[in-house]
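K.L.:
this one's structure only:
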């Protein structure tokens, strides 16, 4: 049988010319661009959803926390006239006349209460001062007569002696800009003083700084309690046989299937003065007088710890489940005592779960609203309750946005610290 000789040249394809290589590379780039475009189009709905429901509200909140056009729009002539005022002495007669005319105009348009309320937050008593002055100046063409005689300043001081003070005028000038940091200063118990300098609020008006520190302290305490209670529970779930572990995991997840309001109401039933816990303690003879465990800080901490405990257990469990028991057995076989082996071998491997559970629990706790409002009462409330108050009752959305912006900044700071110490790539949440 004869075989034809096959030379090497018949097996090797001829090399492509330069133009063919360029066309091939171009086709490959086009194919890659098309694949990336298809992948991007698939996630466009998700990006739109996240942008509309999450990113845009945050941007709007941050914008509202620094945007305050009410005084500039309501008193434009007064604001323009005060630009050259040096804050060293009372304004000139012409500025008094301009303000008097604008106050009367706002009174007739029923818009005075808005600007008066905003100025009152900057200078206490401004609401009554503006309302009283506008009411007195609007009688029988008083403004025209006073302007003609050049006695507007004297008349306004006669109406209220506070017009002879620089403070009301400084308050108007401090809020004359459309963009201001006054909301953030108020959220930190600070303000612009009569000279336009940043100073502390009067002691009787300082509430937010203490409330912020209280919120972070409560959140840290709840996070610590969840870690103390959740760590042994997660270890038990990770080491038990799968059949028993699954049953206990159902018990851990059971609160997620119950409404937050229902769980909070249940704690009210348990903790109230005539509640179940007090009845049991009295029946057992452990106490002689009923304990006050609700509408205070104790009730807030207990209820929130119970509600947030699963958020600590799940990240810990996901990490512990992947730790081989052979590490502990090897340490014991080498002579290490159980406590030493746990601290030096097992505990360091669970740090990603501890970090993830701690940051998740802490962030959730600083924004809690329903539980502190129902269980904590007045003394157990947190900063989120005051944010809701300014949004719903006082309608001071700028201050509410500033308080929310401070919380957001603290969360981002906490996130950066976690990323530096543990690494966001090690985040495991179950």
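P.N.:
Arrived safely, thanks for sending. Please read all numbers here as calculations on a predicted model, not as lab measurements. Residues are numbered from 1 along each chain as shown.
K.L.:
make it CA atoms for all contacts and neighbour counts henceforth
P.N.:
OK.
K.L.:
Residue 391 and residue 23: what is the separation?
P.N.:
Distance of residue 391 to residue 23, computed by C-alpha to C-alpha, to the nearest Å: 62 Å.
K.L.:
more crowded one of those two?
P.N.:
residue 391 (16 against 11; other C-alpha atoms under 10 Å).
K.L.:
Leaving out sequence neighbours, find the closest residue to that one.
P.N.:
Spatial nearest neighbour of residue 391, chain neighbours left out: residue 397 (5.4 Å); criterion: C-alpha to C-alpha, 6 or more residues apart in numbering.
K.L.:
here comes the other one, which I'd like you to weigh against the first:
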């Protein structure tokens, strides 16, 4: 029989690389591409959830902090004339005539109150001025209204500050809310200046928020460190019991836990009664609706968030390090400070940052337990969003709070990264 011709060396190299007519290299690329697609499909739900719950709301908040639609949307012709006007002196007759027409139309459309409310944020009394003028013009619509026409409707139109406020609000975007959040404003000359002393509140509130959160974080770390150390180095039975006590507060809502302190911290409450029975104090302490009560309530809420990261890090530290240091002649206290404590720094940093970020965002605790001088920035954000409905200022304050949080996280990330390099 005829034998098949032997394969040449080049043919034997090519055939193992092909299967079903496709080179092996192509099949490997397809396999890698399918792995990437499967990996993206697995993380897609988490990405979409993060986008919907976190990224989009932050984007909306950023837009609302600079959005200025009232004059642009409800006084469109007036906005065009305001752009032509330099803002110096009193407005020209072309502006007053078109403004009167737009104002009457806005009154019929029930949007004049929205315009007045926005202008009132800038100059007090603008809402009543806008509504009063619109009502007078509605009954007798002025034709080619002049400045005198407006003055007859309300004498306040003689003052330039009201026309300047209208000019400042004529843009679709504005720094007004962001400036207000840091106690600044744009004056009639277009310069950025400080607001009056009686209106300058938000910078002080911001530093008060940072101070309260910082104090609470430090105290929580001081209290949480020994508890976490005990959890990590005691027997399993004791550790499980202590862990149950640490996690027990999570079984009740934040509002219930905070409300409980209202009962405990009263002048005739359990805390004061116990201290008096022990002879530690002669008269009840002022704990409720005061700064001490805020500290106590915050520490109770945040202590588990400090303990758990510390416990996680301490559990991974081998006890052999301490024994080795002591066997080399180090005093137990020295060995603890120089050997054990540096290894817990990641847990201290994580617990501290977590507690600080949560503290600056809470507003229920100081609202229920604290007094007027104990309210934090988050309280005013909630107040403007829910009560005064000043969404622009609420968003601006939220951006400041978010920015400070990001700065803190960046600093923490840099420090922990640097420490990691050094220890490595």
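P.N.:
Sure thing, it's come through. As the structure is a computational prediction, the values presented were derived from the model and not from experiment.
K.L.:
Surely the residue nearest to residue 391 of the first structure is in contact with residue 66?
P.N.:
No: judged on C-alpha atoms under 8 Å, residue 397 of the first structure makes no contact with residue 66 at a distance of 10.8 Å.
K.L.:
so what corresponds to the residue nearest to residue 391 of the first structure in the second structure?
P.N.:
Using TM-score structural alignment, the equivalent of residue 397 of the first structure in the second structure is residue 391.
K.L.:
show me the contacts for that match.
P.N.:
By C-alpha atoms under 8 Å, 6 or more residues apart in numbering, residue 391 of the second structure lies in contact with 64, 65, 384, 385.
K.L.:
now residue 231 of the first structure
P.N.:
313, 316.
K.L.:
Distance of the aligned residue in the second structure for it relative to residue 89 of the second structure?
P.N.:
Residue pairing (TM-score structural alignment): residue 231 of the first structure is matched to residue 225 of the second structure. Residue 225 of the second structure is 65 Å from residue 89 of the second structure, where distance means C-alpha to C-alpha.
K.L.:
Tell me where the stretch 51-200 of the first structure has strands.
P.N.:
190-192, 198-200 (DSSP state E, counting those that start in this stretch).
K.L.:
For the ones you listed, give me a markdown table that also has distance to residue 263 of the first structure and mean neighbour count.
P.N.:
Below are the strands of the stretch 51-200 of the first structure laid out as a markdown table (distance: least, C-alpha to C-alpha, whole Å; neighbours: other C-alpha atoms under 10 Å):
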| stretch | distance to residue 263 of the first structure | mean neighbour count |
| --- | --- | --- |
| strand 190-192 | 38 | 21 |
| strand 198-200 | 41 | 14 |
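K.L.:
Adding distance to residue 152 of the first structure as columns, could you present those in CSV?
P.N.:
Listed next are the strands of the stretch 51-200 of the first structure as CSV, based on distance: least, C-alpha to C-alpha, whole Å:
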stretch, distance to residue 152 of the first structure
strand 190-192, 27
strand 198-200, 31
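K.L.:
Tell me which of these approaches residue 331 of the first structure most closely.
P.N.:
Proximity to residue 331 of the first structure (C-alpha to C-alpha) singles out strand 190-192 among the strands of the stretch 51-200 of the first structure, at 56.7 Å.
K.L.:
Mean per-residue distance, the closest one versus the second structure.
P.N.:
When the second structure is overlaid, strand 190-192 of the first structure sits 1.3 Å from its aligned residues on average, using mean C-alpha distance after the TM-score superposition for the first structure.
K.L.:
so that strand aligns onto which residues of the second structure?
P.N.:
Using TM-score structural alignment, strand 190-192 of the first structure pairs with 184-186 in the second structure.
K.L.:
Show residues contacting the matching stretch.
P.N.:
Stretch 184-186 of the second structure is contacted by residues 176, 179, 192, 193, 194, 195 when judged by C-alpha under 8 Å, 6+ apart.
K.L.:
Between the residues you listed, which sits nearest residue 348 of the second structure?
P.N.:
Taking these together and measuring to residue 348 of the second structure by C-alpha to C-alpha, the closest member is residue 179, at 35.6 Å.
K.L.:
and of the strands of the stretch 51-200 of the first structure, who's closest to residue 412 of the first structure?
P.N.:
Here strand 190-192 is closest among these (C-alpha to C-alpha), at 23.0 Å.
K.L.:
any idea how far the closest one is from the chain center?
P.N.:
In terms of C-alpha atoms, centre = their mean, to the nearest Å, the centre of strand 190-192 of the first structure is set 22 Å apart from its chain centre.
K.L.:
now do stretch 230-242 of the second structure
P.N.:
36 Å.
K.L.:
for stretch 236-244 of the second structure, same thing?
P.N.:
So, by C-alpha atoms, centre = their mean, the centroid of stretch 236-244 of the second structure is 35 Å from its chain's centroid.
K.L.:
That stretch vs the first structure, mean deviation?
P.N.:
Relative to the first structure, stretch 236-244 of the second structure is 1.3 Å off (mean C-alpha distance after the TM-score superposition for the first structure).
K.L.:
quick one: that stretch aligns where in the first structure?
P.N.:
Using TM-score structural alignment, the match for stretch 236-244 of the second structure in the first structure runs over residues 242-250.
K.L.:
Quick check, residue 111 of the second structure in contact with residue 73.
P.N.:
No: in this structure, residue 111 of the second structure is not within contact of residue 73 by C-alpha under 8 Å, at 9.5 Å.
K.L.:
Do you have the helices of the stretch 51-200 of the second structure handy? List them.
P.N.:
56-64, 69-74, 76-84, 93-108, 112-122, 126-139, 147-153, 160-168, 176-181 (DSSP state H, counting those that start in this stretch).
K.L.:
Present those helices as a markdown table; the columns should include mean neighbour count.
P.N.:
Shown next, in a markdown table, are the helices of the stretch 51-200 of the second structure (neighbours: other C-alpha atoms under 10 Å):
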| stretch | mean neighbour count |
| --- | --- |
| helix 56-64 | 15 |
| helix 69-74 | 20 |
| helix 76-84 | 18 |
| helix 93-108 | 20 |
| helix 112-122 | 21 |
| helix 126-139 | 18 |
| helix 147-153 | 16 |
| helix 160-168 | 20 |
| helix 176-181 | 23 |
